[in-house]
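1. Have a look; sequence and predicted model below, questions after that.
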Amino acid sequence: MQLAYHYIRLNTQMAAGKEGVRIETTLQELTETLCCSTRNVKLILKQMAELGWIDWSPGRGRGNRSLLTFRVGADEIVLQLARRHVMKGNVEEALKQLGGREVRPAVKERFFDWLMNHFGYQVVESEEKQVDTLRMPFYRPIPALDPAFVVRRTESHMVKQIFDTLVRYDAAADTFRPQLAHHWESDAEWKRWTFYLRKGVQFHHGRELTAHDVKRTLERVRDPRVNSPFRWMVADIVNIEVAKNTLLHIELAKPNRLFLHYLASDRLSIVPTELCSEQGERFARYPVGSGPFRLVRNDNTQLVLEAFPAYYQGRAHLDRVEVWVIPDLLARGVQEGVDGYRLAYLPFSRRGEQPSQWKDLEHIETGAKYITFNLNKPGPQQDSRFRKALQLLLDRRKMIADLGGNRLCPAHSFFPAVSGAIEAGESCRKQADPGRLLAEAGYRGETLKLYTYEGSSNEEDACWVQKECQRAGIAIEVTALPIEQLKRRERALEAEMLLAGEVLDEDLQFGIVEMYQTESSFFRYHLSDALREQLDRGIADALREGNRANRLAMLQGLEEVFKREHALLFLYHSRQSSAYDPALKGVALNSLGWVDYKDIWF
């Protein structure tokens, strides 16, 4: 490897990176260029000549200059080095190799074209066996995989592969399926629940999962010292009784018809709590669950899952899943639709296949991009007329046309059908004058801070909003932060406005409640106390409602609480899409825009 670096230095400095260049030089000049001894230079030249990189004709006698011919350009050596790093599984080092200012853009393009052929379905020969591998690029590491703290959709998807829950929600049938519990029942008041667990379920480290693990998992999330943002899910539990290793009873303080929905959430995945205690924060990066795949690697370069042979519902068809971290994906635009949460384009093609042969999956996300207004901080955003003026100033259709990508249609709600109905009536509705509203609100050019979390689509959105507001005389200062920082209450409350996105769980009832109740929710941070209390009362009323259709309507209608006050500015709905090789079977996009690996096969 060091030899290649020496060659790149010589070729770049003495031949401008070109091949076929012959120069006259001396050993003294070469020692100065390579910063090493004459003896080492001779050894280096001999090795380069043996590899066919150079021709070396040493000068005869004192004062005679030698001839050095570069047979390979520096570009080719850079590519060889980068490819060698990749084959060792170190994409990060390969990207560093390509990051030098002397590396031409065309070389980077050649490397990425080569790299893309290593993604998709691969049959890897390993120790005299074939390993069916699905390999994908992603633009960032995935370090936070503790179910009790998962707030991003990509992490949520990986948690579903590594862990299991007591029950599973089947969205297509709108019912619950057995998971770790093979049977369950509740009393007539929906307060006392009984779960019967499967026997012989194993965690990935070999220990059997029992009812005690279920109890300790729920108690861990409920523990205020753990500070899980999902503590609200278990806050009404007053007692958990383990009758035996496969039987437990859970008693609630009040009726909750959505309790099964909570238990089906990946946030309440069952964990071996002794490992959580022993490993601390390390458990989030290297978690141990009981799901169809076990984690074998998770660093800044790769996340690797392997099928868990002892999985109680049958071994996955796929042997291995590799997610390679390639930060340059965003800068190069290789992955259309990569945003702050997920990879929308999954390159499942086999080598040599053309995209025209792939199958497409696409649907509209239930959820929306939005801007919150901080009603807990003094400023122009406290006046509803100012907030309404911004609602009128920002032309969502223009935003979608200007920015493109996966932005699909204007949003006036978290629910696309509601947005569509409102949008259809917008042209007939007489609109107020935003300039007049700003004047009535007393806006005098104060600068408002608009925060968002890092990710190309978020930053594009925020900058677009900033420019549109500037045209109307409204000063906006944009700041993009790591989402881990922005999820902290004190950080979110610094901003007058916050741009974010929400994608609701495929279990829609649960998804709505989760969105409104999770303590680290952005708009929950920014709502006033009065609006937050009104929202909580509405949720409590919905949870008591016995009729499912009525309950869902009540939950969907909760957004009117802050829409009436213009406390939330909806921007647009996005499309989720994927393209994949038709040889890949069992493909279906989940609500997170990913594919569940257990069910796919070639």
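-> Received, thanks.

2. CA only for contacts and neighbour counts going forward, please
-> Fine.

3. buried sites along stretch 575-594?
-> 575-581, 584, 587-589, 591-594 (16 or more other C-alpha atoms under 10 Å).

4. swap that for stretch 352-359, please
-> Of the residues in stretch 352-359, those scored as buried under the neighbour-count criterion (16+ other C-alpha under 10 Å) are Trp358.

5. what's the strand ranked longest in the chain packed up against?
-> Ranked by residue count and defined by DSSP state E, the top strand of the chain is strand 568-580. Other elements packing on strand 568-580 under the criterion 3 or more C-alpha pairs under 8 Å, 6 or more residues apart in numbering; DSSP states H and E are strand 359-364, strand 367-373, helix 396-403, strand 407-410.

6. here's the one I want to compare it with:
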Amino acid sequence: MKIRRHYLTLRRAFPQIAEEVPLEITVQELSQLLDCTHRNMVLLLKRMEQEQWLSWTPRRGRGNRSVLLFLARKEEMVLQEAQEMVGKQDLRSALELVHAGEDASSAREQFHDWLSGQFGFRSEVQGQRRSDILRFPLPQTIHSLDPVAIHYSGESHLVNQLFDGLVRMDAKGEAILPHLAHAWEVDAARTTWTFYLRKGVLFHHGREMLASDVKYSLERLQRLAPRGLYSWAYACIQAIETPNDTTVSIHLSERNEAFLAFLTTNRASIVPQDACEAGAERFGRMPVGTGPFRLIGHEQGIWTLEAFAAYFQGRGFLDRVEVWTMPERDAKQGGHQTGKQDGQQNENQNGNKDSKEHEHFQVMHNVRISELGAERWQQVRQSGMTCKFITVNELKGGPTANPEIRKAIHSAIDRAYLLELLSGDVIEAGDSFWPEEADAVSDTVSELSGLPVLPDLKEVKRNLLASGYGGETLKLATIPQYESDAQIIAQVCARAGILLEIELIPAEQFKGKARMDADLLLFAVMLDEHRELRLIDLYKSMQEHAAPEVQAMLDLTIRRLLMEPDAKCRSSLFREIETQLKNRHSLLFLYHKHLKTAYHPSIRGISLDSLGWVRFRDIWFT
């Protein structure tokens, strides 16, 4: 309520005055603080006295000052006001309020404890109808839900609920299954793919999906995201024909065995032409798809999804899903994180949490829980893992153009110390994008501990000096979400005498020219069922800052990959690329991180999508 905010303004104006300590002041001075008239200030004081928030003793006469006693603690008032804002679905203002002032830590902690109890599954009865609702926090900001414009995993996850593609990948990444298309075929040259669409599939705004929408979606992706994720896969689309409303023929300029797999990603989501042409920015905030849920609104940081009754694969159990977006700062302070970034972007990192902290949740992504908590939770180990690594910009010149210096930098990154600094995370040493095919015992791994062998720092420093490294400061570029990783890597390198300057580049700009000024690039790849697509995307990106001989090697091998229909042969080619990049120390592996999704036993129907997120449509509660 507004009068509570007036009290907080007065209370914060005198932080040095404790509760029930007399403060001599005039009505005129107080009215100036609230920017109101003398008469309104008197009325406000009376109202605050009635609420027992303060005591006011007026004194009249020249030289006499009235006495004010604050009675209500500002932390309690902040908490009450923030709770009322949440009740009005204004999460953003509530978070701003609890972070206002230097002394807000107590109110902030109480607010987050209270807020955690607002998440989870609940039922609401309105008249004769019961609504089943899942509410969960997302420690990210939603910038866009347009499939061509997403960069973060929270956005990617919601896009998966709102849109569909022509085909889909099974959970193991081993088979491509029909989806919006019930069948498809390819010509002998494997450059023309023809898809036969299901009839009667509706968009959320009620119009039937047609072949013209498929054509529009792919051409729009080419036009709006020419350098987007997997752009190499759709850049080869030469023409699209729609002989009728349920048939689409896509002509490629050259054979591409990864094209069908690309169509399983949410980048290839089918969008309605009429809704998109109403405005790209508007579509990003209020998207229209064919998915199991439709977006019905987003106010003050809360995105509300409603079950789409006409969904072509059947309506889900949940009636509504509320996604409460919280800035990452707030999520960390509240102790609850549920998201990670898409593929080559970011994954949040959670340490252990006690079981009491989990009691309000039904589903938690990317967490570790204590042994006590594990007794009360089911856990699903996701099929994928994240791999963190550094690539070297060999085109910039300077120290990293020298192969001996690259080798010395590789030795200087003490992986054992790095893992020690990251001990709160679910991590392990990693030196490949294909860990399941790595040798049982690596030369760099101790048989006893399973961790990298500790290097001799004196020897590392001697090797650096011998390599020709003169102590120059190297620039390490990464995205803001990896800043903490970059700082840890800088700390590790500093022990060996390598100075790193960290440059943060927004994720949407990282593939551009901004990164070309850096010596080293810190990034990550999600090793899941889309691993081949992600690695081709990575190697295409690396070509832009690789030495000419590496560019030629990557170009030739990627061409062979895209021509190869056999999965085992493709795997061998990928390992061939990796081995060459490792041997010349152009690719420096750091670690792997295994991810888990935990869920309460009351949940049924758990299944995970490509990033390990739970599909809302599948779950139900007992």
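-> Great, that's in hand. Bear in mind the structure is a predicted one, so any value in this text is a computation, not a measurement.

7. re the thing from before, among the buried residues of stretch 575-594 of the first structure, give me the pair with the biggest separation.
-> When C-alpha to C-alpha is used, the two most widely separated members of these are Arg575 and Leu584, lying 22.0 Å apart.

8. Roughly how far does Leu252 of the second structure sit from Trp232 of the second structure?
-> When C-alpha to C-alpha, to the nearest Å is applied, the distance between Leu252 of the second structure and Trp232 of the second structure equals 12 Å.

9. Please apply the same query to Gly173 of the second structure.
-> For Gly173 of the second structure, the distance to Trp232 of the second structure equals 20 Å [C-alpha to C-alpha].

10. What's Leu562 of the second structure aligned with over in the first structure?
-> Using TM-score structural alignment, the partner of Leu562 of the second structure in the first structure is Leu543.

11. Now do the same contact list for its match.
-> Taking C-alpha atoms under 8 Å, 6 or more residues apart in numbering as the criterion, Leu543 of the first structure is in contact with 255-258, 551.

12. Which parts of the stretch 1-150 of the first structure are strands?
-> 21-25, 54-57, 66-70, 120-126, 129-138 (DSSP state E, counting those that start in this stretch).

13. what about the match of Leu562 of the second structure, which helix or strand?
-> When elements are assigned from DSSP states H and E, Leu543 of the first structure belongs to helix 529-544.

14. what angle separates the very next helix or strand once past that helix from helix 529-544?
-> For helix 529-544 of the first structure, the succeeding helix or strand toward the C-terminus, using DSSP H and E, is helix 548-556. Inter-element angle recorded for helix 548-556 of the first structure and helix 529-544: 170 degrees (by axes from the mean of the first three to the mean of the last three C-alpha atoms, to 10 degrees).

15. And helix 548-556 of the first structure, how far out from the chain middle?
-> Computed by C-alpha atoms, centre = their mean, to the nearest Å, the chain-centroid distance of helix 548-556 of the first structure equals 30 Å.

16. for stretch 358-366 of the first structure, same thing?
-> Relative to the centre of its chain, stretch 358-366 of the first structure is centred 18 Å away, using C-alpha atoms, centre = their mean.

17. mind listing the helices for the stretch 401-550 of the second structure?
-> For the stretch 401-550 of the second structure, the helices identified by DSSP state H, counting those that start in this stretch occupy 403-412, 415-421, 457-467, 483-495, 531-543, 548-563, in order along the chain.

18. Go through those helices and name the closest to Gly206 of the second structure.
-> With distances scored as C-alpha to C-alpha, the stretch of those nearest to Gly206 of the second structure is helix 531-543 (33.5 Å).

19. returning to what we had before: quick one: which of Gly173 and Trp232 of the second structure has more around it?
-> Residue environment comparison for Gly173 of the second structure versus Trp232 gives the larger neighbour count to Trp232, 19 against 15, counting by other C-alpha atoms under 10 Å.

20. what residue of the first structure matches up with that one?
-> With the correspondence set by TM-score structural alignment, Trp232 of the second structure lines up against Trp232 in the first structure.

21. May I ask you to confirm that its match belongs to a strand?
-> No: using DSSP: H, G, I helix; E, B strand; the rest coil, the assignment for Trp232 of the first structure is helix, not a strand.

22. For the aligned partner of Ala492 of the first structure in the second structure, give its distance to Arg11 of the second structure.
-> With the correspondence set by TM-score structural alignment, Ala492 of the first structure lines up against Arg515 in the second structure. Between Arg515 of the second structure and Arg11 of the second structure the distance, using C-alpha to C-alpha, works out to 48 Å.

23. What of His112 of the second structure?
-> Using C-alpha to C-alpha, one obtains 22 Å as the distance from His112 of the second structure to Arg11 of the second structure.
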